[in-house]
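Student: let's see this in three dimensions:
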Amino acid sequence: MIKIDSITKTFASQTVLDSVNLEIEDGQKVLIIGQNGAGKSTLMKAILGELICDTGTITINGIDPTKDRKKALEFLSFVPQTPPPLKLRVDELCEYSIKSSGSNLSDIKAYLKDLELDYDKEAKKPFYKLSGGMKQKVLIAIALARKSNTIMFDEPTANLDPEARDRFLELLNAKFKDKTIIFISHRISEVKGIVTKVVEMDLGKIVNERRIENE
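Tutor: Model prediction:
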């Protein structure tokens, strides 16, 4: 479970998170939605332990990510919206993830196959030279292979074409029903059919929470 209790974060005179309270239960599929500047990305960074809030607490399975980030991140995988400009080859990036997380290459290859990317064909290429969609697929496969309880995606389909987007959502539906999944997006249509809870943010506040029953 992720528990967010009355967190506030201010940069200079701007309050970007304003007394945010949120609980994400194990197995939930949550969409955090809102326009640019709503506070979504700042909330994401707070969950990841990348910034310390001015007030309030965050725990991931009881672990505070700002006090024991390494332990907290054992429960959480993350795929960013903008892939970093890594100069590692694809196989080197996968090897690094395997060594640091205990995942295995066969799972990464299998998820890439599900996303219609041939690992053996792309393995020796520098990651930064891949197309945006290919980078996204590699990062998704690495995150899924980590076997974390919770997977967080920031604008998960931004770099994927419609077919790749559909394959990505089918993969989550088929193999990750028991996982907690958090999507950060502008649009609910991108993850329609998966999310069970929508959290709407505006100006640093949660202004609405609602559950969704999928058919």
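Student: only C-alpha atoms from now on, for both contacts and neighbour counts.
Tutor: Fine.
Student: measure how buried residue 91 is and give me the count.
Tutor: 18 (other C-alpha atoms under 10 Å).
Student: same question, residue 66
Tutor: 19.
Student: ok, it - contacts?
Tutor: 49, 50, 51, 52 (C-alpha atoms under 8 Å, 6 or more residues apart in numbering).
Student: how does it look with 6 Å?
Tutor: Contact analysis of residue 66 by C-alpha atoms under 6 Å, 6 or more residues apart in numbering lists residue 49.
Student: how far away is it from residue 49?
Tutor: 5 Å (C-alpha to C-alpha, to the nearest Å).
Student: residue 175 now?
Tutor: 28 Å.
Student: second input sequence below; structure requested for side-by-side comparison:
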Amino acid sequence: MLKLDGLTKTYAGQRGVNSISFEIAPGEVVGFVGPNGAGKTTTLRMIAGTLEPDQGTVQLMGHDVWSNRQTAQAVMGYLPEHAPLYDDMTPRSYLDFLLSARGVARKQRPDLLTQAAKRTQIEDVLDRRIEGLSKGYRRRVALAGALAHDPPVLILDEPSDGLDPNQKRVTHALIRELSPGRIILISTHQLDEAATLCSRLILIAEGQVRADQSPADFAAQNPEGRIEDVFYRLTAGPSPTASNPDEAQT
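Tutor: Model prediction:
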């Protein structure tokens, strides 16, 4: 289980994330939604162990992300919003490098690499330099990197960013395929994507959880069943200026 308890992060005296708590069990695909500057990316970075919270804890499959970070990260695949790629590498060498860095034995890497490439449909560009790939392919290479070691937990920040409609369809089908038995948390600005893919929506605004329920229950709060209207009602109003440059684009 993924469990957040009182997760808090302050930037320049302002609470970017304010005592967030929730749990996600295996088999759940949860959408993490909210307006720009709400605290989504900050929260995902703390879950992934790349940003330390001021207060609170993250437990992942029984491991504390900060006191036992290496073990926790070993069971996690993390796709940042702006995932770093090495332009002088090919997708094949990049994925092999990631698997090596995770301590995967050399003889196991080819099968895992092939599996990740097939899942993300990048087989036809495996041996091209990353710098020459389109934005959509680059995003899928980054997603393949998160999936390469076949983790039981996936933390995905805007997984469909830069993808065309056909690529989005493939990515959505992949998430559905991977969901049984896995914990999947997806941050997205696309409410229709979240409603289609996710069994729960956690809505965050001004660093706090405003709602946590199924897409159907969200839609039921509006007479016409429009999630967008419910989103606006729960998040409308002045939003504090994000002092964290990363969060300003969230």
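Student: mind checking the TM-score on these two?
Tutor: Taking TM-score structural alignment, normalised by the length of structure 1 as the basis, the two superposed chains have a TM-score of 0.89; 211 aligned residues with a C-alpha RMSD of 1.9 Å.
Student: which of residue 175 and residue 49 of structure 1 has more residues huddled nearby?
Tutor: residue 49 (21 against 10).
Student: assign the more buried one to helix, strand or coil.
Tutor: What DSSP: H, G, I helix; E, B strand; the rest coil gives for residue 49 of structure 1 is coil.
Student: kindly report the same for the one 3 residues further on.
Tutor: Assigned with three-state DSSP, residue 52 of structure 1 falls in the coil class.
Student: over to the one 4 residues further on?
Tutor: When classified by three-state DSSP, residue 56 of structure 1 comes out as strand.
Student: that one: what's it in contact with?
Tutor: Applying C-alpha under 6 Å, 6+ apart, one finds that residue 56 of structure 1 lies in contact with 5, 6, 7.
Student: one more time with 10 Å
Tutor: Residues in contact with residue 56 of structure 1 (C-alpha atoms under 10 Å, 6 or more residues apart in numbering) are 4, 5, 6, 7, 8, 9, 19, 20, 21.
Student: wait, the second one sits on residue 60?
Tutor: This points to residue 5 of structure 1. No - contact criterion C-alpha atoms under 10 Å: residue 5 of structure 1 and residue 60 do not qualify, at 11.8 Å.
Student: shared neighbours, these two?
Tutor: With C-alpha under 10 Å, 6+ apart, residue 5 of structure 1 and residue 60 have no common neighbours.
Student: between the two, which has more neighbouring residues?
Tutor: Neighbours were counted for residue 5 of structure 1 and for residue 60 using other C-alpha under 10 Å; residue 60 has more, 22 against 16.
Student: chain neighbours aside, what residue packs nearest to residue 206 of structure 1?
Tutor: residue 200 (5.8 Å; C-alpha to C-alpha, 6 or more residues apart in numbering).
Student: can I take it that the one you found is in a strand?
Tutor: Yes - using three-state DSSP, the assignment for residue 200 of structure 1 is a strand.
Student: structure 2: which residue goes with that one?
Tutor: Aligning on TM-score structural alignment places residue 200 of structure 1 opposite residue 203 in structure 2.
Student: residue contacts, its match?
Tutor: Taking C-alpha under 10 Å, 6+ apart, we find residue 203 of structure 2 in contact with 31-35, 38, 40, 209-213, 231, 234-235.
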